[in-house]
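**Q** Here's my sequence, what's the structure:
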Amino acid sequence: MANRLAQATSPYLLQHADNPVDWWTWSEEAFVEARRRDVPVLLSVGYSSCHWCHVMAHESFEDQATADEMNAHFVSIKVDREERPDVDAVYMEAVQAATGQGGWPMTVFLTPDAEPFYFGTYFPPAPRHGMPSFRQVLEGVAQAWAERRDEVGEVAGKITRDLAGRELSVGGDEVPGEQELAQALLGLTREYDAQRGGFGGAPKFPPSMVLEFLLRHHARTGAEGALQMAADTCERMARGGIYDQLGGGFARYSVDRDWVVPHFEKMLYDNALLCRVYTHLWRTTGSELARRVALETADFMVRELRTPEGGFASALDADSDDGTGRHVEGAYYVWTPAQLREVLGDADAEPAARYFGVTEEGTFEEGASVLQLPQRDEVADAARIDGIRERLLAARDRRPAPGRDDKVVAAWNGLAIAALAETGACFGRPDLVEAAVAAGDLLVRVHLDDHARIARTSKDGQVGANAGVLEDYADVAEGFLALASVTGEGVWLDFAGLLVDHILARFLDAESGALYDTASDAERLIRRPQDPTDNAAPSGWTAAAGALLGYAAHTGSEPHRTAAERALGVVKALGPRVPRFIGWGLAVAEAVLDGPREVAVVGRGADDPATAELHRTALLGTAPGAVVAVGTEGSDEFPLLADRPLVDGAPAAYVCRNFTCDAPTTDPDRLRTALGGRA
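**A** Predicted coordinates:
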């Protein structure tokens, strides 16, 4: 018999709909029930592509005896962290404060007033490695609730008060200057792994936002060390197992320092951010590897994550059927020499194994290898390798595929829109731009209500019930601003304006300049979440600063510019100390110091070759955070086009920054020089 989760739209919650656990969704009704029964709440938080979430579900939540224990002594609530990042953030902060670490699945025990008092992540079905079993935890918590209620209440009250007192200081209203950015670069240099690329040790996550900062810093200052760290890291990732050498796209992270063995789930946000990074690296260096990886990653997103409605699904699972009925992590992606011979025959199997680093010993489990590109030399027979890759990909397509989390998350689609629009424009791929426009149309049609308030998720074209958080407004605005620059359609600037106005009205503390992750009229939790540091994607705080800055550059709006600069005060404070964790804020600061530049291309229409060449030249510029408007003389599509005529009847580009404009130019080469772009 299905439980309450059968009515959910989240694929993660639906995975638990047949559990014998009497699950509730996060709702006031669940806490009312806990108060009625006088029992604690068991909050379990995870997400669809989380490997250990699946393990704990199979070991414990599908077990009748464990479910009976949960049902008898708790009201159990299941939360998809991707649908409710606010709930996840508040209680993850408590878990990390109490235990010094966090992760998913997250297991938190709450009072009926939602105050946390006991924490953990994964609990095994039997005691293991010093961890109690999940049944032991359930029994211990139930006993404490029954026999030591006052003590439990004191602990819960203290934790809640401590969390409520963690109001963040924004660090002043000043934008980071040259000194802070130089200190941030020095800090990154100290943590840089010169042998392997990336920062720190294992596990290694793709440092997408830091790479954007390094590329922008090089573009503005010419610092070769910044470019070298970015380029080398991108090459090591692209040659490693974290990158899918057959189908394109990146896995979540590498479990080792050498980028060899990934955690195999593929997330939309990682691939959107990295697609944009590799496009920007090509724009800077002309690297053929960067071009290939950018396009393959874009094609992966469109091919494997695009939904029938035109949006992009959240993730592909790490696990899949290995062909014998076992659900195994990485089964879809890894190869043995015998499997290569079966698909390719003896003649091609040996060069394929050498080229992709497949060995008898293996680099993963049970003698299997993750495909890599360990050699750096040019391939003598590229056509043969291309044929091998195609045959292996076709064979892999016949394997049981990983599950897909089909929900469309607004923020992550905003990141994908920006990446696909820019990648399509840079490489002359209108199909990618069209995919970005279609995703933007879906967000406007399904996620935005009549007041331009954005919903966090949709699935199958149906909007979800959860309100958007700051990152949704900011990342979607970022995507719409990219569409405005690439398509020349001013309606995208208008939609971005509606979203950034919500940021000013509902997420900003006007007195301090601080930003909150939830709106002023959102559901009240035990703490209003607020975090400026990057995690897997840009924080809502720094993403909002970037979107506000871009909109201000397009429109000349002083309130939006001021809000962006005040928000960067926290980057001035944190950038020199923890640059790895506020990379997007540092990238936005680079844009502020560069202007950002405002480029208006006034031409004779989209079909005019001279206009198109100036427009593409502007989009290829490396000036940090530059905004581009294109249209015909007299057009009111963009404020930047006002009072800017053709020059002697020819299309012209106007470049301005900090209230100063260069002379208009009709020469793409001069525009390229002004914006630091490629030929």
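
**Q** Going by C-alpha atoms from here, please, whenever you check contacts or count neighbours.
**A** OK.

**Q** For V571, give its distance to A587.
**A** 10 Å (Cα to Cα, to the nearest Å).

**Q** Which one's more surrounded, those two?
**A** Of the pair V571 and A587, V571 is the one with more neighbours under other Cα atoms under 10 Å, namely 32 against 24.

**Q** My guess is that one contacts P176. True?
**A** Yes - contact criterion Cα atoms under 8 Å: V571 and P176 qualify, at 6.5 Å.

**Q** Can you tell me the closest non-neighbouring residue to the residue positioned nearest the centre of the chain?
**A** By Cα atoms, centre = their mean, the chain has its centre lying nearest to Y269, at 2.9 Å. By the measure of Cα to Cα, 6 or more residues apart in numbering, the closest residue to Y269 outside its immediate chain neighbours is W412, 5.3 Å from it.

**Q** for comparison, sequence B:
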Amino acid sequence: MNRLAKETSPYLLQHAHNPVDWYPWGEEALQRAKNEDKPILVSIGYAACHWCHVMERESFENEETARIMNQHFINIKIDREERPDLDHIYMDAVQAMTGSGGWPLNVFLTPDKLPFYGGTYFPPVKAYNRPSWTDVLLALSQAFKERREDLETQAGNMRDHLQQSSRFGGNAAAMALVPVEELFTRQQCDTIYGNIMQQADKVWGGFGSAPKFPGTFSIQYLLRYYHSYKEPKALEQALLSLDKMLQGGLYDQLGGGFARYSTDARWLAPHFEKMLYDNALLVDVLSEAYQLTGNKVYEQTIAETLQFIQREMTDAGGGFYAALDADSEGVEGKFYTWSKAETDAVLGPDAALFNEFYDVTEEGNWEEQNILWIREPAAAFAAARGMSTEELNGRLAAARAKLMEVRSARIRPGLDDKIILGWNALMVHACCKAYAALGKSSYLEMAVNAMNFCLKEMQQTGTEAFYHTCRAGKAKYPAFLDDYAWLIRALIALQEVTGELFWLERAAVLANYVEDNFSDEQNVYFYYTERGQGDVIVRKKEVYDGATPSGNAVMAANLFYLSVVFDEEERGRRATAMLAGQSQTAVRYPTSLGVWAGLLLQQVEGTKEIAIVGVDYKLRMQDTNRHYIPFKILLGAGSDISGLPLLEQRERAGETLIYVCEHYHCIKPVNYIEEFFNLK
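**A** Next up is the predicted model:
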């Protein structure tokens, strides 16, 4: 047993019995590398990573391979979800060295933590045009001994490259002095739309080719662009993308919830791991699609996905777990797939209909097994067979319940039960959006319980600072920019759906903390890591969206929101400066900067400032939330409205009034939000 046995990360614990002398990242390992003057091998992965498991079985559990690693290197295992800051730095380095990246990420460092070589998965013997892992180990050990000066020069150049990549934003503050209507234009929004559509798959939905990720930021932009400018093709592509995902194997047709991505263009065969953040972002965009269309399938999918989260990924204290593994019994997807013999045995006379609808065949549709997916929408399928859609849905629901019962008895995929602050904030925000759209109280309850868990269990004692992760009652690692940005956004969303100003006040306090501790030298953008963190070789600034939204982009949106609510011009100017610095790149590459693109559209279209004052303000807020108003600031109060410029001097005895404003200019107050739409 190695030193990982004392860790709380499920991923690190998976490696605790390897013969490799693994260390967690920390002073003990880093100091030993200096004392023994040995290179450091850092291996980064996460609990739900299929190829991480493969490399462990092939190499890290092999006694001879472990002997070579232990002899020549100080070996460090990192859970990328616990330390995304380190993952970002060393992933950028490997991508610069090799042109590609992924997990497992294996990177070799000098004793001063500087990277000089790296790659992803290495096989145990030479294969797939990759050298064997042992050949890599022996070659690098020899190079470190014989060409040390060359490697250190290379590593120093890489550090300089990484530092250079974060040196931007100097002229953004000057750009913010230009009038907003000149900085951000309708033409830019149209170009963003055109560039998204150039990458759109107009047959199967989504963007780009396989492997195909959900692309929720692009879908959200298309929904909002349609709402703003009534371009039918934007709505068509957004809904096609959602519909095809919901019909595909990417969506768990029995248990609800989404896998991380599809390995094919048709959304049939997913990479079966289920991540909390994907499900949060998809519930977010499905809630908007429901508000816009009223499509009951979106309502049902939201319900099934949040039921899955409640059932399988919620801690007793209310927090949400990180992920479910792709593998069970060492086989990817085994928990989720079916043979025709199995469905026939379970469903009996109902099997034929079920098998035809979900494409279950004797030979299988994936690796001799069957992934349940829908090739034809229910209405068309039912009509072709002379039955009503209601009858079909009823029979299919009964069949799914039977199969779900059988599946529940199978050996389950591994659960990564650590609770990550930022990912919880994303799901809190999603639950708020679902509650706003559908009014189901259990969604709000999930949001409030999870937020209370985060505030109670993950805030550092006696300070405004938070921890990044928590497991088994132990919180650790300082929170990162993403954690705070998403947490602030979630607190804002909670105020909008509860009418409780407490949440907004917490958001404002945390925004102060982020500005004090994460700001760059120009006070425009934010670093990923907090001021004073000493174990990273560079402080990075991240502006691109990955699988999750850019922390800087979300902070820009947060600052803009708070600047309006509290009438803080300086914050508004900073938000404008941040967006101005990224606008050209967002126009050119909107699928990589989708949140910035959405912010640009918001600046062009304008933001509805909705203030509701009076005894029934919470009911009126609920009514307002049901409508699709993508760019809005919603604030409500009964009588205590001091200190909030958007609410002050708006009270009228015996009435509840809704003020819809823009740039503090308001139309005539109304009693019900529907009257606003009639006035437009």
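
**Q** Which helix or which strand is home to the residue nearest to the centre of structure 1?
**A** Counting by DSSP states H and E, the element that carries Y269 of structure 1 is helix 268-285.

**Q** Buried ones in that helix, by neighbour count?
**A** Within helix 268-285 of structure 1, the residues scored as buried using 16 or more other Cα atoms under 10 Å are 268-284.

**Q** Reduced to three states, what does Q375 of structure 1 come out as?
**A** Classification of Q375 of structure 1 into helix, strand or coil gives coil, according to DSSP: H, G, I helix; E, B strand; the rest coil.

**Q** That one touches G240, doesn't it?
**A** No - between Q375 of structure 1 and G240 there is no contact under Cα under 8 Å: 10.6 Å.

**Q** So for the two, which sits in the more crowded spot?
**A** When Q375 of structure 1 and G240 are compared for neighbours, G240 comes out ahead with 25 against 12, by other Cα under 10 Å.

**Q** Tell me which residue of structure 2 matches up with the more buried one.
**A** With TM-score structural alignment as the criterion, G240 of structure 1 lines up with G248 in structure 2.

**Q** For the stretch 301-450 of structure 1, just list every one of the strands.
**A** Assigned by DSSP state E, counting those that start in this stretch, the stretch 301-450 of structure 1 shows strands spanning 315-316, 319-321, 327-329, 404-405, 408-409.

**Q** Could you say which one of these comes nearest to T307 of structure 1?
**A** strand 408-409 (8.3 Å; Cα to Cα).

**Q** Structure 2: matching residues for the closest one?
**A** Strand 408-409 of structure 1 corresponds to residues 419-420 of structure 2 when matched by TM-score structural alignment.

**Q** Give me the mean distance between the matching stretch and structure 1.
**A** For stretch 419-420 of structure 2, the mean deviation from structure 1 after alignment is 0.8 Å (mean Cα distance after the TM-score superposition for structure 1).

**Q** And the contacts of that stretch?
**A** E81, E82, G319, F320, Y321, A322, H468, T469, C470, R471 (Cα atoms under 8 Å, 6 or more residues apart in numbering).

**Q** Correct me if wrong, but A182 of structure 1 is in a strand.
**A** No - counting by three-state DSSP, one finds A182 of structure 1 to be helix, located in no strand.

**Q** quick one: the counterpart of it in structure 2 and G551 of structure 2, what's the gap?
**A** With TM-score structural alignment as the criterion, A182 of structure 1 lines up with D190 in structure 2. Counting by Cα to Cα, the separation of D190 of structure 2 from G551 of structure 2 is 25 Å.

**Q** who has more neighbours, those two?
**A** Remark: of D190 of structure 2 and G551, G551 carries more neighbours, 27 against 15, as counted by other Cα under 10 Å.

**Q** Go ahead and confirm L470 of structure 1 touches L508.
**A** No - shown here, L470 of structure 1 and L508 do not form a contact pair, counting by Cα under 8 Å, at 9.8 Å.

**Q** what sits in contact with each of the two?
**A** In contact with both L470 of structure 1 and L508: Y516, using Cα under 8 Å, 6+ apart.

**Q** These two: which has the busier surroundings?
**A** Applying other Cα under 10 Å to L470 of structure 1 and L508 shows that L470 carries more neighbours, namely 31 against 23.

**Q** Now do the same contact list for that one.
**A** I503, F507, Y516, D517, T518, A519, G540, W541, A544.

**Q** Between these, which sits nearest R37 of structure 1?
**A** T518 (30.6 Å).

**Q** Where does that closest one sit, in terms of helix or strand?
**A** Judged by DSSP H and E, T518 of structure 1 forms part of no helix or strand.

**Q** and the gap between it and G222 of structure 1?
**A** 38 Å.

**Q** The two: which has the busier surroundings?
**A** T518 (25 against 12).

**Q** Map that one across to structure 2 for me.
**A** Per TM-score structural alignment, T518 of structure 1 is aligned with T529.

**Q** Is it correct that its match is in contact with K540?
**A** Yes - using Cα under 8 Å, T529 of structure 2 is in contact with K540, at 7.4 Å.

**Q** List the buried residues of stretch 172-191 of structure 2.
**A** Buried, per 16+ other Cα under 10 Å, within stretch 172-191 of structure 2: A172, A173, M175, A176, L183, F184, Q188, C189.

**Q** typo on my end, it should be stretch 253-273 of structure 1
**A** 253-255, 257-273.
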